[in-house]
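Visitor: got a predicted model here, sequence first, then my questions.
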Amino acid sequence: MKKLNIEFSETFLSKNSGLYLVSLFAEKLSLCHYLKNTISIQRGTNAKYHASDVILVLIMNVIAGAKHISQCNILRNDNVVRTFLDWE
């Protein structure tokens, strides 16, 4: 996860920027490391992400307000969230 300088500009304006603090908390808990060591789902050789990354994205979407699996694209186009979570 990237460390960010907080700035108020139109370019990086997001209603989900509070998730930055949630992501810092998850990092302090070593949540990603714990998920990687606990989950034993084998992904294909062409998979870009580990299963733990997918679960972390799901958790972030639920915290952002997703109430149904079809709403789990809330953060997909949020440039601020994509920046601090290093989502490519």
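Guide: Thanks, I have it. Numbers count the residues shown, from 1 in each chain.
Visitor: when you work out contacts or count neighbours from here on, use the C-alpha atoms and nothing else.
Guide: Noted.
Visitor: buried residues, the helix or strand hosting Ala26. List them.
Guide: Per DSSP states H and E, Ala26 falls inside helix 19-28. Using 16 or more other C-alpha atoms under 10 Å as the test for burial, helix 19-28 gives Leu19, Tyr20, Ser23, Leu24.
Visitor: and these, which is closest to Met60?
Guide: Distance to Met60 across the buried residues of helix 19-28 (C-alpha to C-alpha) is lowest for Leu19, with 7.5 Å.
Visitor: separation between that closest one and Thr38?
Guide: Distance from Leu19 to Thr38, counting by C-alpha to C-alpha, to the nearest Å: 24 Å.
Visitor: try this one side by side with the last:
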Amino acid sequence: MNMSKAAQRITLTILAGLVIVPAAAHAAAPRPCEDMLKEMRAAKSTAKLSADDKAKVDALEAKAVERCNADDDRRADGFLDDAMKLMKK
């Protein structure tokens, strides 16, 4: 099989793309929301929050649980990250 240089480059580019894209997608996978939820609740149990901040954290936790139950780990993790920032953890 005698391929031209251009055909070889195209083939190598396609093969590289097939290897890199799944690796990048796996690296960006969210953490399991159940794990993040445990961490957030542990932090919340020791945090000293104002009534306003506690209400915000509780609302973010409720949204996270809803998304976690829907198997939407990425959005659940986002809500939990926001709650942790409010608690400065």
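Guide: Everything's here; your move. Every value quoted in this text rests on a predicted model; they were computed, and no experiment measured them.
Visitor: give me the TM-score for these two chains.
Guide: Overlay of the two chains. TM-score (TM-score structural alignment, normalised by the length of the first structure): 0.30; 45 aligned residues with a C-alpha RMSD of 3.9 Å.
Visitor: the helix ranked longest in the first structure packs against which elements?
Guide: Longest helix in the first structure, counting residues (DSSP state H): helix 51-64. Packed against helix 51-64 of the first structure, as judged by 3 or more C-alpha pairs under 8 Å, 6 or more residues apart in numbering; DSSP states H and E, are the following elements: helix 19-28, helix 31-38.
Visitor: any chance of those helices in JSON lines, with distance to Asn79 of the first structure too?
Guide: As requested, these are exported to JSON lines (distance: least, C-alpha to C-alpha, whole Å):
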{"stretch": "helix 19-28", "distance to Asn79 of the first structure": "12"}
{"stretch": "helix 31-38", "distance to Asn79 of the first structure": "21"}
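Visitor: of these, which is nearest Phe84 of the first structure?
Guide: helix 19-28 (7.0 Å).
Visitor: quick one, what contacts Cys32 of the first structure?
Guide: Ala26, Ser52, Asp53, Leu56 (C-alpha atoms under 8 Å, 6 or more residues apart in numbering).
Visitor: just the buried residues of those residues.
Guide: Among the contacts of Cys32 of the first structure, those classed as buried by neighbour count (16+ other C-alpha under 10 Å) are Ser52, Leu56.
Visitor: make JSON lines out of the contacts of Cys32 of the first structure and add distance to Val62 of the first structure.
Guide: Shown next, in JSON lines, are the contacts of Cys32 of the first structure (distance: C-alpha to C-alpha, whole Å):
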{"residue": "Ala26", "distance to Val62 of the first structure": "14"}
{"residue": "Ser52", "distance to Val62 of the first structure": "15"}
{"residue": "Asp53", "distance to Val62 of the first structure": "14"}
{"residue": "Leu56", "distance to Val62 of the first structure": "10"}
